[in-house]
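Chemist: Mind looking at a prediction? Sequence and model below.
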Amino acid sequence: MERQKAVRWLGGTLAVAGLGTWGLSLPGLLLRPRVRRVEMGGIVTLEDAVAACERTGLRGWELVAYAQRLVARKFTAYSLRNPWDTPARAFERGMGFCLQYNPALQQLLRRLGVEARLVHAFRVRDVDNPRWKWGHAWLKVRVGGEERDVCAGHPDNTPGHTRFEPVTPVHELSPLAAALSRFGSGLFGGSLEWWTVLTGRRPGLTFAPRSAVSISGLAGPEAAPVVPGRAHRTMRRLLGGLCFLSGVTASWGGVELFGWPEGGAPGFTVPLSVLEHTPFRDFFVPGLLLFSGVGIPNLVAGALALRRPRWSEVFAFGAGSSLTVWIVTEMAMLRSFHWLHGLYLAVGLGTQATALWLWRHEAPMTRHS
């Protein structure tokens, strides 16, 4: 029994942590530009970059400098909105931060036969802005017995000459530590994005194009506004309908559960035996959670979706996520499947997809109006 309780608590803790991570990441995921691949002179993947470097015929530090400039120019934007991308994937997308573009450069150099170590310092000083001090990761590259600092964070960097100075001890960064650091950076970036959502102020630390060139949506606020047409209006009505369907039925079901915790609501009798594999003894807490965590948010999201205030799609996406998580958790705890589970799982996923579609297609107008 004690072991079962420990497993349940561990599962609940992981579920809460997962939901918290997803919640923090939500604005960044929706704000992330729709860039799948960025091409630069025929170079898309790291394999393309390796071939391009080999064609130059360069050797030694000249080859390292060429690879560093190539990676620096391939990353057209500094971004904390895609921390889950691997270095290779971030290289293809052309956006990322130091724990993505420098590991991408490390992989490139190693394929070229050059020794490179990933290192980091908890604080570095920017030579162009001495007041700016933050954590940073870069490479220690060794060629012919000589080791130099190399960083793809700026095209003007050269091997041995970077635009920053470490002010705390430098340590080597293992792949596991780099992955955990990317995870932490994602949470940090997500908290900054939520700051933007709640205050309307752009912190300027989560996404910044490195050039004025518009590449598949990286143009920023200057992008032409999109005027909603018939398809947009239809999708918005669909979003409102899905949210209201979830909100009304979840609110009513929640009231029946916590109002009659023994499962004896008029016309809605549920035996307590279905809770055998859950931590609940009656339906009071599940009903309260269903009412407050799924029903009310979806009702509010439905109203917001029809009134079209800023960020209504974000709230609707979150409400749809709450329904999806509820259904998946319910099926796991009850260890059973009912056709209503499939129906409402489809409603939750449909709400998320519709909100994301509206965000993508109306974002220039709603965010920059």
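Modeler: Looks like it arrived, so ask away. Please read all numbers here as calculations on a predicted model, not as lab measurements. Numbering: from 1, shown residues only.
Chemist: going forward, measure contacts between C-alpha atoms and count neighbours the same way
Modeler: Noted.
Chemist: Count the residues that sit near residue 23.
Modeler: 17 (other Cα atoms under 10 Å).
Chemist: Next, residue 138: secondary structure please.
Modeler: Taking DSSP: H, G, I helix; E, B strand; the rest coil as the rule, one finds residue 138 in the strand state.
Chemist: next one: residue 37
Modeler: Applying three-state DSSP: residue 37 is coil.
Chemist: so what's it up against?
Modeler: By Cα atoms under 8 Å, 6 or more residues apart in numbering, residue 37 lies in contact with 44, 92-94.
Chemist: repeat for residue 343
Modeler: Contacts of residue 343 (Cα under 8 Å, 6+ apart): none.
Chemist: roughly how far apart are it and residue 244?
Modeler: Residue 343 sits 15 Å away from residue 244, taking Cα to Cα, to the nearest Å as the criterion.
Chemist: Pasting the second one now:
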Amino acid sequence: MTCRNPSRWWLVPAALGAAAATVLPVLAAVPPARPRLPDGVDTLDDAIASCRASGLEGWELVEHARILVHRKYSQYTIVTLWENAPSSFRNSRGYSSQYNGALALLLEALGFEVERVFATRVRSGATPEPWWRTAHSWVRVTHGGRTRDVCAFDRSAPAGEVSFVPLTEVRSFGKRTRRNTRIGMTPFIYARAWRSLLTGQPLPRWLVRPFGELVEEPAESGS
């Protein structure tokens, strides 16, 4: 492929260099992956085999899979947006699209009817977060004529008793929505992460924190 304007060939490497200069320092500030191996489970394939070997069926199997995903994750983070659900699961870190995406893949492999859904705003027990961080995605499972909401974040909230309330319409969470969500979140995430780097402060807990813990610090507006 030839460049339409050879005099501007330098724009491409310049843009790539600027992107790297923006992203790499932020990634370096992210705590390293801390993989967990509950019951020896490392990958999603391991999780599928472990669930099948449990001998459980129906909603008991759904709950077993949900708890396994919860136990697998060590970090909640929205900085590692590039990881797909299997990679997120193996590295034991991620946000709702990743950890509940892993749960969806696990339940589908176990033969359940699964739909990934999201709401652009939810209310939970956490301290209010920045306005753009109030979206959440989770899983809806249908079995035995019943459909229940399922989320891996809160260990104490079983299928049908999730610990959040959607404040906006619940919609299907398809590939296009997942892509657009990542694109929309990126500027806010990296702008706030750079603020931490420049001020010498740790990354805020709504960016990185131990998995399953709520946000306890004051919310930040306009960040």
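Modeler: That came in fine, so what should we check first? Keep in mind the model is a prediction, meaning the values are calculated, not measured.
Chemist: TM-score of the superposition?
Modeler: Aligned and superposed, the two chains score 0.81 in TM-score terms (TM-score structural alignment, normalised by the length of structure 2); 207 aligned residues with a Cα RMSD of 2.7 Å.
Chemist: sorry, back to before: which one of the contacts of residue 37 of structure 1 sits in the busiest neighbourhood?
Modeler: Highest neighbour count within these, by other Cα under 10 Å: residue 94, with 27 neighbours.
Chemist: Okay, helices next: where are they in the stretch 151-300 of structure 1?
Modeler: Along the stretch 151-300 of structure 1, counting by DSSP state H, counting those that start in this stretch, helices occupy 175-199, 230-259, 284-290, 296-307.
Chemist: Give the buried residues for the second one.
Modeler: Buried residues in helix 230-259 of structure 1, counting neighbours by 16 or more other Cα atoms under 10 Å, are found at 235-236, 238-251, 253-259.
Chemist: Repeat that for the last one.
Modeler: Within helix 296-307 of structure 1, the residues that qualify as buried are 296-306, counting by 16+ other Cα under 10 Å.
Chemist: circling back to that earlier point, just put the helices of the stretch 151-300 of structure 1 in a markdown table and tack on distance to residue 54 of structure 1.
Modeler: Below are the helices of the stretch 151-300 of structure 1 laid out as a markdown table (distance: least, Cα to Cα, whole Å):
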| stretch | distance to residue 54 of structure 1 |
| --- | --- |
| helix 175-199 | 26 |
| helix 230-259 | 49 |
| helix 284-290 | 60 |
| helix 296-307 | 53 |
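Chemist: Out of those, which gets nearest to residue 26 of structure 1?
Modeler: With respect to residue 26 of structure 1, and counting by Cα to Cα, the nearest of the helices of the stretch 151-300 of structure 1 is helix 175-199 at 7.3 Å.
Chemist: quick one: the closest one to structure 2 mean distance?
Modeler: Compared with structure 2 after fitting, helix 175-199 of structure 1 deviates on average by 2.2 Å (mean Cα distance after the TM-score superposition for structure 1).
Chemist: Give me the helices and strands touching that helix, please.
Modeler: Counting contacts by 3 or more Cα pairs under 8 Å, 6 or more residues apart in numbering; DSSP states H and E, helix 175-199 of structure 1 is packed against helix 2-31, helix 98-111.
Chemist: Tabulate those (JSON lines), appending distance to residue 74 of structure 1.
Modeler: Shown next, in JSON lines, are those (distance: least, Cα to Cα, whole Å):
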{"stretch": "helix 2-31", "distance to residue 74 of structure 1": "21"}
{"stretch": "helix 98-111", "distance to residue 74 of structure 1": "9"}
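Chemist: winner for burial among the ones you listed?
Modeler: Mean neighbour count (mean count of other Cα atoms under 10 Å) peaks for helix 98-111 among those, with a mean of 23.
Chemist: right, so of the helices and strands packed on helix 175-199 of structure 1, which gets closest to residue 156 of structure 1?
Modeler: Closest to residue 156 of structure 1 of these is helix 98-111 (Cα to Cα; 14.8 Å).
Chemist: average offset between the closest one and structure 2?
Modeler: Mean for helix 98-111 of structure 1 is 0.5 Å (mean Cα distance after the TM-score superposition for structure 1).
Chemist: Where does that helix end up in structure 2?
Modeler: Taking TM-score structural alignment as the measure, structure 2 aligns residues 96-109 with helix 98-111 of structure 1.
Chemist: how far away is residue 25 of structure 1 from residue 192 of structure 1?
Modeler: Counting by Cα to Cα, the separation of residue 25 of structure 1 from residue 192 of structure 1 is 10 Å.
Chemist: my bad, residue 118 of structure 1
Modeler: 26 Å.
Chemist: And for residue 122 of structure 1?
Modeler: Applying Cα to Cα, the value for residue 122 of structure 1 to residue 192 of structure 1 is 19 Å.
Chemist: the more surrounded of the two?
Modeler: residue 192 (23 against 15).
Chemist: Could you tell me how far residue 265 of structure 1 is located from residue 333 of structure 1?
Modeler: For residue 265 of structure 1, the distance to residue 333 of structure 1 equals 22 Å [Cα to Cα].
Chemist: cool, residue 143 of structure 1 as well?
Modeler: 57 Å.
Chemist: Equivalent analysis for residue 25 of structure 1, please.
Modeler: 26 Å.
Chemist: counterpart of stretch 51-61 of structure 2 in structure 1, which residues?
Modeler: So stretch 51-61 of structure 2 sits over residues 53-63 in structure 1, by TM-score structural alignment.
Chemist: Please spell out which residues along the matching stretch are buried.
Modeler: Neighbour-count burial for stretch 53-63 of structure 1 [16+ other Cα under 10 Å]: 53, 61, 63.
Chemist: what does stretch 343-360 of structure 1 give?
Modeler: Buried, per 16+ other Cα under 10 Å, within stretch 343-360 of structure 1: 344-345, 347-352, 354-360.
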